[in-house]
Each structure stands twice: as C-alpha cells, then as structure tokens.
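> Provide a 3D model corresponding to the input given below.
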Amino acid sequence: MAINAIPDPFTPASLGPVRLRNRIIKAATSEGRSPKGLVTDELIEFHRRYVDGGVGMTTLAYCCVAPEGASAPGQILMSPKAIPGLRKFTDSMHSGGAAASAQLGHAGVVASKKFTGTTPMAPSRFFNPSSLQYCRGITTDEIARVVDQFGEAADVAVQSGFDAVELHFGHLYLPSSFLSPKLNRRKDSYGGSIDNRSRFVREVAQRVRETVGDKIAVIAKISMDDGIHGSIWLTESLRTAQLLDQDANLDAIELTQGSSVSRQMYLFRGDVPVDEFAAVMPQPLKAGVRMFGKQMMGQYPYRDLYMLESARQFVPLMRNTKLILLGGITNHEHLVTGMREGFEFVAMARALLREPDLPTRMMDDPTVQSRCNHCNKCMVTVFGRTHCVLDPGQRYRKPATAEFAAEQGKGVK
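Purely as a prediction, here's the structure:
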C-alpha cells in the first residue's frame, strides 16, 4: 500500500451502510451492569464514557440470542422485552455522535446449567475444564433453530436502532466450537473438513444478512487461533475467513485469539491475576485456583500489537470484507500501523477501560501513551462491574449482582 493511501484513523469511514466518525471501535467487553438482563442507566453511562472519549462506535456485550445461550448471569436477551431499553441505549450513543453495535452470541460450551437451567450444547459431547461440566452434542434440528435465533436477535437489533451487529464466532462459544477439530467430532455435514465445520457460521451470517438487509452493518468476531493444542489454528481459520468473504454476507471481520474454555490468558497476555481470581471463588475452587491457576489459564508475555503477526495473514484474502485489528493497541503509532497493514478499523478494550478518553487525547497529541499496565486485574471485575482497578471512581461502586462472584471461568470477551 502506498504511503499516501494510508487512511487517517481519525477520519470518517464506511462500514457497510454505516458511516463512522472515525476508525476506532470500542471492543466488546463484559459490563456487569444489567443485573436483570435489561439495559440500565449505569450501562448507558458506561458506554457513553467511550463515546464522549472519542470512539467511532461502541459495542454492547454480550447479547444472548437465546436464554440457554447465556455465558454469565444478567446478560441481555435479545427479545421484544429488551427493545425499549436498547432503544434508549442507542439513542444515547447517537446523541453523543457515535454508532452502536450489539454483540450477538450463543455461549454453547461456555454456558452453565447453574443459571440457564439446561445442559450446555457443543458440536459433540465435551467436558469443559473451566466449569467442570459436561456439554451434550447439539442436534441438526437444534442447529437450525440457533441459526433462526441469530436472525431473530438481529431483527431486535434493527428495531432497537443499532447501527451494526457483531456475530460472536470466537473464543469457543457455540459457533466457534464448530470450527475446532478438538470440540467438533461430528460425522455429518457440520463436521470433518474445515469447509464442513465452517458451515454453521456461514449459515448464521447468511441468515443475519437476509434479516437485516442493508439496514445495518454485519461484523463477525473470529478466533484466528485459540492457544489450545489440536484446536483452532491459522491454517484453518484462514479458510473459514475466506469462505465467509466469498459469501459476501459480512461487512467486516474482527480478528481475535484465545478461548473462554481454557488457556484464557492467550487472549489477554500479560500478568495472570491468580490471587484476585482466587479471592472471588468459593472453596474448593479457591484453593484450586491458587495452586493451578497459572497452569490452567496459561502464561503469555504481553507485547504491543500482539495479534498483528497472525492477523496480517488475512489481509490478502479479503475481497468483499473489511478487517478490524484487535490486541495491544494503545497509542497513535499502533493506529497508524494498523492502517498501513491494510486494516480498515482497529478495536480497543483494556486501554479504553483504563482511559475512556484516550482516542480524543491521541488525536490532540500523537505522543500520548496509554496508562494501562496490563496487570489484567480487570479480568476479575467481570464477576461484578467490569472496571479498571486503578480507577477509584469505578472501583468502589457496589457490584450490580452478587451472583457474578459465584461463577468461575468467565473473562472479558
């Protein structure tokens, strides 16, 4: 790409039918501010901090397409009951000058029977080492129903005024688990080759596009690799992305890594907050986390732009779909690097959690550096109200629900 063709990350850009004021997206992160599964003023306030801080679009996470698809208590179910609150949410984001995206997902193996009341589903029978529970194999009829549920959830998003939906095809949630040869041992047309294992996500993307038409943008979040031996890796995720691009049902793909099943630190990199995780766990999990936490979650050193090396492999494959770079983006130089490498947008999470106004500050002064120190203690706050522990104004607020502290194995998405 010629130097003069590198876009300015702070200039407006088109994402499908939507025009964003800049190319910075607030990535989806668990919020913990909807204890009854409905939008609250505190949830709106949480996202307005990022809008007022200068992002082009903020992403509401995690919106379930079905009750059994929840990954933690208090998540918003995309149903008619939720529309008034969701409309209030999008109206607020729009009044601040930014677009709003809703992350749609079905947790699958990451769900817990404890609060959904049903046995979690997987492509094949699977034991989740994080939740210590078995997941049953999903039937073909149930696959078709989940595809319909994604379409119905997307329709709710349109009615609620969202500018985009983000289909959660990553982190070994149900769609992602179909892409993993470790979890998907099916013998039918949804198993076997990577083309077969990609069938489910392609059907979901197609149904959502048919539902929303050109009213809103459609994004998919895909794990390039998940850090688990024998599971998802680049050789096959590149093929999945290529197939999705050929289908032309997506406006963009956000590239991610890791899983919510095991080796969770592969997504985050940096310090492993074992003591903090143990502190919110009941016995005997508390002792287990202290003894084996680093071994279970993995240890991976942090470095800036840590997903770029893998993500750049996808750039030459895309013909119809834009790419969103995620992972270790903390300063103006990183934004420019993403644009130079061929990404149309960048997504930020922890750096914005620490400093919601970082985009505006970077635009005013390109030398500004993020204050995020990658301690990853924010991971533990998802059991209450997700926040940066170095922000006293957020740290000492009462958690939205005590149930979060009783659950284990759920991370910032």
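> For the rest of this, base every contact and every neighbour count on C-alpha atoms.
Noted.
> I'd like to know how many residues surround His334.
His334 is flanked by 15 other residues according to other Cα atoms under 10 Å.
> what's near enough to touch Ala311?
For Ala311, the contact set (Cα atoms under 8 Å, 6 or more residues apart in numbering) comprises 224, 255, 325.
> this one next, for a side-by-side:
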Amino acid sequence: MTPDPFSPARLGPITPRNRLIKCATFEGRTPDALVTDELIEFHRETAAGGVGISTVAYCAVSPGGRTDRHQIYMRPEAADGLRRLTDAIHGEGALAAAQLGHAGAVANSISNQAPALGPGRFPAPMGMSLTKRLDADGIATLTRQFADAARQAVDCGFDGIEIHCGHNYLISSFLSPLLNHRRDEYGRTVPGRARLAREVIEAVRDAVGDQAAVWAKLSMFDGVGTPGTGKGGHPWSGLNVDQACETARLFEADGFLDAIEPTAGSSLLNPMYLFHGEAPRAEFAAAFHGAMRVGLKAAGPMFLRHYPYRDTYLLPLARELRTAVSMPLILLGGVTDRTTIQTALDEGFDFVAMGRTLLREPDLPLLMQNDPSTVSRCVHCNLCMPSIYSTTRCPIREGEVPDPLSPAGSPD
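You can find the predicted model right below:
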C-alpha cells in the first residue's frame, strides 16, 4: 500500500511530519558568510508552508570550500545565527537539515583567497585557476572538517545532515572518472574513487551518532558522455548511472547513511542537466562581470544546454538506483504536485525533494494537502537560477517578470 505523503515518516533517527523535503538551493542571503534575518525568514516561510524538512544550503566545511566568500562556512562565529535559524524552522513544525560540502573546482579561489581543490589538477573556472591536488594530509584534514561541521550543526539544532556528493563539487569530482585520474587508493576503480566519500560519511556518522539523520546527495550522471554505461565507454565520459549504482551499493554496505538523494548534472560541466526547462543564458551572463560574462556569452549554448522539462525528469536514472539498493531514497527533479509525489512513492521512493516550485509557492505543500488537485504555478523558466548570485528568488513571484499563468501575462 502506498504511504500517505502527508503523514509522519521515519528517516533514520528522526520523524518529519511528512515526506516532503525542501531541497538544498543556495539562498543568496548570507553576504558576510553568516546567518541573516533574511535567511531565517526564507526558511521560516518554507517551513510554515508545510514541508517536513527544510534544508539549508550551502554550509561549507571550510573557508576554501565555498563557491565564493558570501556563503556560510561552519565555525564558532556562525553558531548563534544557526541556532536562531533552526529555532525558526522548528517553530513552524518542520525539521531542519544542513547541507555540508566542499565546492572543490566549483569554488572561486579569488573570492575565497584559498586554492580550489580536486583529485588532481584541472581548470577551476570560477577563480580562473587550476585546482590543487588533494594529498593524504589534505584528505585527512577534509574528513575532519566534515566531522567537525556535522557536530556543530547538530549542536546548533539541525536534525539532518546532507553530505554533498554531487555536481562535481569536491567529493563528486573524486567519483568522476573524467576528473579523477589518480593512481593511488583514491582512484583507478569505482571503490577507489568512492573511498573519499565513504571516509567522510563514516566520519560524519561517528560525529553525530543517532542524534541526526545523515543522507548523501549523490550524482548519478554528470551530464558528460552517456548516462548508462562506462564499460569501454568514451574517454570523455563522466560519472554514469552504472558507476553511481556501484557506489550506492558500497554506501549501503557500510551502513552509515539513512538515505540517498539521487541527483545529476555538473556545476562545473553541465548545470542544466539538473535544472531541466528553459536555459536563461542572457540572464546568467548578466550576473557576472568581466571575463566570466564574456565567456558565458560566447559559450552559453554549449555550457547552458536546453533540456525540455517533464515531470519527474530524473526518475529514469533514479529507478536504476532504486533497483540497485534497498535503503531509503529521496526523489528529486520535477516533483511539483500530488500526482508526481504519488508516482515517486508508488515506485518505492521514501521521500521527495522540491526546489524551484517552492520558490514560486512556499505554501504549495499545504495547498496540495488541502486540495489534491492543486497544480504548481512554477513554469520552469529557470530565471531563478541566475538569482543565486544576488538573492535567490522567483522573479515571477516577485513581479519582476510577467506571470504567464495570470490573465495579465497571457497572450491576447
């Protein structure tokens, strides 16, 4: 029998009020790398709108792990604000999760004044530099930073920890055969490339015990090459679903995770594979200055590719993961109404994650609960995506562009 999506459900040691998770999307509300009243209100509103868990993004484990200097990194100075934030989420009846990660090659080394890190040396375009190869001491330091950040998150009231193993951020870059050419124990094979992720996950679990749920956001496909096979594949193929399934089986065997959230695409190589829908190339270019703006204008059609939107667009890949492991999974990508939620639960997914549609309507979960026929007003224009470089928002909701679903925005 398919569970009721709006009833409480177990996720490891926690029981959120329903199976709906506000996924991690950088909020653009931390100009000094600390929690602000605006960030608290953003998550309070989402919690009041009816989700079971609201995930705070992006909580870097070190100063150099941020995509730029405006993101939160976990440190003592951040504690008071983080406690106010979790208190606000709890006050609306939801639970709070923190996405912990290191941006790796996606980090802006100029902004952070710290080198971008990777499994080897390759371009880190945000800082117009090359990554620094993470050595054994660096790996030990990184693992400790994840554990310390997780412990601080729990001490500040977070109920869940999401470990970012996606989008070619640092851990994901180790998983990718396109980016990881190491010949040591952290490369060569799928178990070798997964070793860093597994050590981080174990360290996080040791740090938090059963005081928080721990799940991983795991890329199934980088959006480079072909999604389904890497056996004898093209030399320019990145991570594919077969390798992701093997990695997930290793995670399951280790026993330190409560769930996996399958994702796809690469912030470094192919971001639109995660964000199906329109590709707002001009708006992305306008969000940058200098060489980055010129580069995006020139390479926009190649870098920001168009993938037509359809409901539950990541489900075909996620089904492969559902077959590979029996542990709980969280379906992300194109979950916008009661029908798509029910589809996910019918196919054996335990929770669903929602992003853009909650920017459009933070109270959509309550609307759907009260009226199952409710349809999201998100039109998948993706104009919210470039706004992460200022203040993440839905430009339609804010009235910055006409609403195509309103009479005023409809064609004559």
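> Got a TM-score for the pair?
In this superposition the chains share a TM-score of 0.92, using TM-score structural alignment, normalised by the length of the second structure; 390 aligned residues with a Cα RMSD of 1.3 Å.
> Sitting in strands, which of the contacts of Ala311 of the first structure do you find?
255, 325 (DSSP state E).
> ok, so of the contacts of Ala311 of the first structure, who is nearest Thr118 of the first structure?
Set against Thr118 of the first structure, the nearest of the contacts of Ala311 of the first structure by Cα to Cα is Met224 (29.6 Å).
> contacting residues for the equivalent of the closest one over in the second structure?
Residue correspondence to the second structure (TM-score structural alignment): Met224 of the first structure is matched to Met220. If you count contacts by Cα under 8 Å, 6+ apart, Met220 of the second structure has them with 227, 239-241, 243-245, 262-264, 317-318.
> Just the buried residues from those residues, in PyMOL please.
Buried residues among the contacts of Met220 of the second structure (16 or more other Cα atoms under 10 Å), as a PyMOL selection:
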select buried, resi 227+239+240+241+243+244+245+262+263+264+317+318
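> equivalent range in the first structure for stretch 306-318 of the second structure?
Going by TM-score structural alignment: stretch 306-318 of the second structure matches residues 299-311.
> That stretch: end-to-end distance?
One end of stretch 299-311 of the first structure sits 21 Å from the other (Cα to Cα, to the nearest Å).
> Next: stretch 379-388 of the second structure.
Per Cα to Cα, stretch 379-388 of the second structure runs 18 Å from first to last residue.
> how about that stretch, aligned to which bit of the first structure?
By TM-score structural alignment, stretch 379-388 of the second structure lines up with residues 373-382 in the first structure.
> what's the answer for stretch 170-180 of the second structure, then?
By TM-score structural alignment, stretch 170-180 of the second structure lines up with residues 174-184 in the first structure.
> Map Phe275 of the second structure across to the first structure for me.
Under TM-score structural alignment, Phe275 of the second structure pairs with Phe268 in the first structure.
> quick revisit: report the separation between the match of Met224 of the first structure and His181 of the second structure.
From Met220 of the second structure to His181 of the second structure the distance is 19 Å (Cα to Cα).
> overlap between the contacts of Met220 of the second structure and the first structure?
Of these, the ones still in contact in the first structure (both residues aligned by TM-score structural alignment, their matches' Cα atoms under 8 Å) are 239-241, 244-245, 262-264, 317-318.
> Let me know the closest of the residues you listed to Thr2 of the second structure.
For these, the nearest to Thr2 of the second structure is Ala318 (18.3 Å; Cα to Cα).
> Where do the strands of the first structure begin and end?
Counting by DSSP E, the strands of the first structure are 13-15, 18-20, 24-26, 57-64, 99-105, 121-122, 126-128, 133-137, 164-169, 217-223, 252-256, 322-326, 345-348.
> buried set for stretch 342-355 of the second structure?
342, 344-345, 348-355.
> Oops, could you answer that again for stretch 320-332 of the second structure instead?
Here stretch 320-332 of the second structure shows 320-322, 324-325, 327-332 as buried, counting by 16+ other Cα under 10 Å.
> Please produce CSV containing those residues, extended by distance to Pro8 of the second structure.
Listed next are those as CSV, based on distance: Cα to Cα, whole Å:
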residue, distance to Pro8 of the second structure
Glu320, 27
Leu321, 24
Arg322, 22
Ala324, 26
Val325, 23
Met327, 18
Pro328, 15
Leu329, 16
Ile330, 15
Leu331, 17
Leu332, 19
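> For the alignment partner in the first structure of Pro262 of the second structure, which non-adjacent residue is spatially closest?
Matched by TM-score structural alignment, Pro262 of the second structure corresponds to Leu255 in the first structure. Closest residue to Leu255 of the first structure apart from its sequence neighbours, by Cα to Cα, 6 or more residues apart in numbering: Ile222 at 5.3 Å.
> How many neighbouring residues does that neighbour have?
25.
> Gly258 is in contact with that one, correct?
No. With contacts counted by Cα atoms under 8 Å, Ile222 of the first structure stays clear of Gly258, the gap being 9.9 Å.
> any common contacting residues for those two?
Counting by Cα under 8 Å, 6+ apart, the residues touching both Ile222 of the first structure and Gly258 are 170-171.
> how about the nearest residue to Ser176 of the second structure once chain neighbours are set aside, what does it touch?
Leaving aside its chain neighbours, Ser176 of the second structure sits nearest to Leu239 (4.7 Å; criterion: Cα to Cα, 6+ apart). With contact taken as Cα under 8 Å, 6+ apart, Leu239 of the second structure is in contact with 175-178, 219-222, 224, 227, 230.
> for Ala207 of the second structure, same thing?
Ala207 of the second structure touches 147-148, 150-151, counting by Cα under 8 Å, 6+ apart.
> Please consider this matter closed, and thank you.
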